[in-house]
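1. Using only what follows, build the 3D model:
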Amino acid sequence: MTQEPMAHPQIFDHDTLRLRRARRQPDAMFLHDMARDEVEDRLSMVNRVFTKPAIVAPFAEPWEGMLPGAKLVPDSEVIDLKPGSHDVLVHVMGLHWANDPVGQLIQCRRALQDDGLLLMVTLGGQTLHELRSALAEAETYISGGLSPRVAPMGEIRDLGALLQRAGFALPVADVVPLTVQYRDLTHLMHDLRAMGETNTMSARLRKPTPRSLFELANHIYRQNFSAESGKLNATFELVCLTGWSPAESQPQPLRPGSAKMRLADALRVPEGNLPEEE
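-> Have a look, this model is predicted:
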């Protein structure tokens, strides 16, 4: 008897996520603007002309016009892209909400032609660590327990390993940190709501949170994570992932210590663009 494949845990409630994204405010899209800058910068360093681009993103507006002729689709659980139809695929600001992140990456690889490029930007594990810490301490003090309030996000090593699990060649992961200052906890929470990035975990509490918890969390936050100006520091971590759909023409990995390939060839950039040694 054939067994049904096991369903992935539904960590996130995507119906709620869609509703909250629908209430986003255009003036709160600074993370998407920063992600676009990173994508454009990395694409400018790739020594290749792409003619069949695709962009997977939760919102269309920040990405319109970036890659002429690109097919723009939402970051749904089943990505609306045909197999082998694109030579570059940009997946932005959605992986941290995926219930099956490996499945998202596998779908991206299948949508790429041989030797096609994936460029992905997602939020990393240090994002909002100050908020997570302050809320956890306040809730432990008030109720004696913890509830899911800030979504878990992947660390850079884990995200880089996902590229390999999904079958990408030449995987690279790097981090772009950003610190934003807010007047108080309420200001930060309002901004997250305007971004469509508030808590949509399936296990979240469904009853109102007492005001006293947020007041205590604001005090703890200010005591531990204040800037010299008195405002609250909030960390956002953009993790940039790149990988190539496997192809026979690509360089193959060698035994440790036996590398003979030029760095310029590995990075696919003109040799004159390599950084000079100090």
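2. CA atoms for contacts and neighbours, from now on please.
-> Will do.
3. helix/strand/coil for the residue nearest to the spatial centre of the chain?
-> Nearest to the mean C-alpha position of the chain, counting by Cα atoms, centre = their mean, stands Thr122 at 0.9 Å. Of the three states, Thr122 takes strand under DSSP: H, G, I helix; E, B strand; the rest coil.
4. gap between it and Gly154?
-> Using Cα to Cα, to the nearest Å, we find Thr122 at a distance of 9 Å from Gly154.
5. Identify each buried residue in stretch 187-195, please.
-> Using 16 or more other Cα atoms under 10 Å as the test for burial, stretch 187-195 gives Leu188, Asp191, Arg193, Ala194, Met195.
6. swap in stretch 169-176?
-> Buried residues in stretch 169-176 (16+ other Cα under 10 Å): Ala169, Leu170, Pro171, Val172, Ala173, Val175.
7. Another for comparison:
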Amino acid sequence: MARRRMLALQNRPDAPRYLIEDMVEDVIERLDFLRFEPASALVIGDWTGELARNLAARGVKVTAVEPAEGFEEEQPFPFDGFDLIASLGTLDTLNDLPGALIHIRKALAPGGMMIASFLSAGCLPTLRDVMLSADGDQPAARMHPAVDVRSGGQLLQRTLFADPVIDQRPLRVSFRSLDRLVGDLRAQGCGNVLADHAPALGKQALERAREAFAAAGEDGRTVEKFEILTLSGWKR
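-> Purely as a prediction, here's the structure:
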């Protein structure tokens, strides 16, 4: 549902895309650094199509899929034999992340590489503080759990990827208001995906949250931090 809403919001001319753009750029840089030239690739979750276009320009045969349009990452993939599988911005929302990584590995050809990027632990510290302040004595679960660097490494070992690499990078973005931040999150598919949604903030609580967010910044802008975790590994 969050990704379907994201795709609809992305039809707006001013829709934010900085998270997926950062992930796509990172994949391209990694491939160039490794001088890895796959013959075939599966791209999951890049709704901009930019990574698929870049790979196709290199002569790569690309298959692009989108979870919002029916592709199930928690089920065995209906195809395999890929030299590269890139998953962007989706794995953090799954119930069975180890299972999804196993399916990715099985869909790789021997010697194939996976690159998976998604939002991780440490994201949105200001928003978390603001929501706690607004909720008062009865805090609600307003964000789904996130994977940290250590857990990411354990996941790669558990799912038998060779030569695993795990790294995390921050992306800082400034906002003029809490409402703009929330709008950007929804437009990029980063909303809460917990099955049991927390109750909506009342008018007074929402105003407290807006004031706390503004107070956390200066000169009319508040900087929020996104943490992007990238897992990569090979099928030997």
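8. Next, the TM-score between them, please.
-> Overlay of the two chains. TM-score (TM-score structural alignment, normalised by the length of structure 2): 0.87; 224 aligned residues with a Cα RMSD of 1.8 Å.
9. can you name the two of the buried residues of stretch 169-176 of structure 1 that are farthest apart?
-> Ala169 and Val175 (19.4 Å; Cα to Cα).
10. Helices of structure 2, start to end?
-> 2-9, 18-34, 50-57, 97-107, 125-135, 149-158, 178-187, 203-215 (DSSP state H).
11. sorry, back to before: mutual contacts of Thr122 and Gly154 of structure 1, please.
-> Taking Cα atoms under 8 Å, 6 or more residues apart in numbering as the contact rule, the neighbours common to Thr122 of structure 1 and Gly154 are His96.
12. Could you report the neighbour count for the counterpart of Met113 of structure 2 in structure 1?
-> With TM-score structural alignment as the criterion, Met113 of structure 2 lines up with Leu117 in structure 1. Per other Cα atoms under 10 Å, the neighbour tally for Leu117 of structure 1 reads 26.
13. Turn the buried residues of stretch 169-176 of structure 1 into a markdown table, columns for distance to Arg183 of structure 1.
-> A markdown table is the format used below for these (distance: Cα to Cα, whole Å):
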| residue | distance to Arg183 of structure 1 |
| --- | --- |
| Ala169 | 44 |
| Leu170 | 43 |
| Pro171 | 39 |
| Val172 | 36 |
| Ala173 | 33 |
| Val175 | 26 |
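14. What is the nearest of these to Leu263 of structure 1?
-> For the buried residues of stretch 169-176 of structure 1, the nearest to Leu263 of structure 1 is Leu170 (12.4 Å; Cα to Cα).
15. What residues does the closest one make contact with?
-> Thr242, Gly243, Trp244.
16. repeat that with 6 Å
-> By Cα atoms under 6 Å, 6 or more residues apart in numbering, the residues touching Leu170 of structure 1 are Gly243.
17. Just tell me what it corresponds to in structure 2.
-> By TM-score structural alignment, Leu170 of structure 1 lines up with Asp163.
18. before we move on, back to that, the residue nearest to the centre of structure 1 reaches Trp97, doesn't it?
-> No. Checked against Cα atoms under 6 Å, the pair Thr122 of structure 1 and Trp97 is beyond contact range at 9.3 Å.
19. Next, count neighbours for the alignment partner in structure 1 of His144 of structure 2.
-> Matched across to structure 1, His144 of structure 2 falls on Ala151, judged by TM-score structural alignment. Taking other Cα under 10 Å as the criterion, the count of residues near Ala151 of structure 1 is 19.
20. Who are the contact partners of Ala151 of structure 1?
-> Counted by Cα under 6 Å, 6+ apart, Ala151 of structure 1 has zero contacts.
21. one more time with 8 Å
-> Per Cα under 8 Å, 6+ apart, neighbours of Ala151 of structure 1: Asn199, Thr200, Met201.
22. can you check Val223 of structure 2 too?
-> Applying Cα under 8 Å, 6+ apart, the residues contacting Val223 of structure 2 are Arg172, Val173, Ser174, Phe175, Gly217.
23. Show me which of these are buried.
-> Buried members of the contacts of Val223 of structure 2, counted by 16+ other Cα under 10 Å: Phe175, Gly217.
24. Translate Glu37 of structure 2 into the numbering of structure 1.
-> In structure 1, Glu37 of structure 2 lands on Val49 (TM-score structural alignment).
25. Ile142 of structure 1 contacts Leu213, doesn't it?
-> Yes. Using Cα atoms under 8 Å, Ile142 of structure 1 is in contact with Leu213, at 6.8 Å.
26. who has more neighbours, the two?
-> Leu213 (20 against 13).
27. what residue of structure 2 matches up with the more buried one?
-> Under TM-score structural alignment, Leu213 of structure 1 pairs with Ala205 in structure 2.
28. go on, Ala203 of structure 1?
-> So, by TM-score structural alignment, Ala203 of structure 1 is matched to Asp196.
29. From Arg3 of structure 2, how far off is that match?
-> In terms of Cα to Cα, Asp196 of structure 2 sits 17 Å off from Arg3 of structure 2.
30. The two: which has the busier surroundings?
-> Taking other Cα under 10 Å, Asp196 of structure 2 and Arg3 do not tie; Arg3 has more neighbours (22 against 9).
31. Let me know the distance separating that one from Ala187 of structure 2.
-> Distance from Arg3 of structure 2 to Ala187 of structure 2, by Cα to Cα: 9 Å.
32. Contacts only, for Ala57 of structure 2.
-> With Cα under 8 Å, 6+ apart, Ala57 of structure 2 has no contacts at all.
33. So Ser40 of structure 2 sits against Ala86, correct?
-> No. Ser40 of structure 2 is beyond contact range of Ala86, at 11.3 Å (criterion: Cα under 8 Å).
34. Among those two, which residue is more densely surrounded?
-> Ala86 (23 against 20).
35. what lines up against that one once you look at structure 1?
-> Under the alignment (TM-score structural alignment), Ala86 of structure 2 maps onto Val90.
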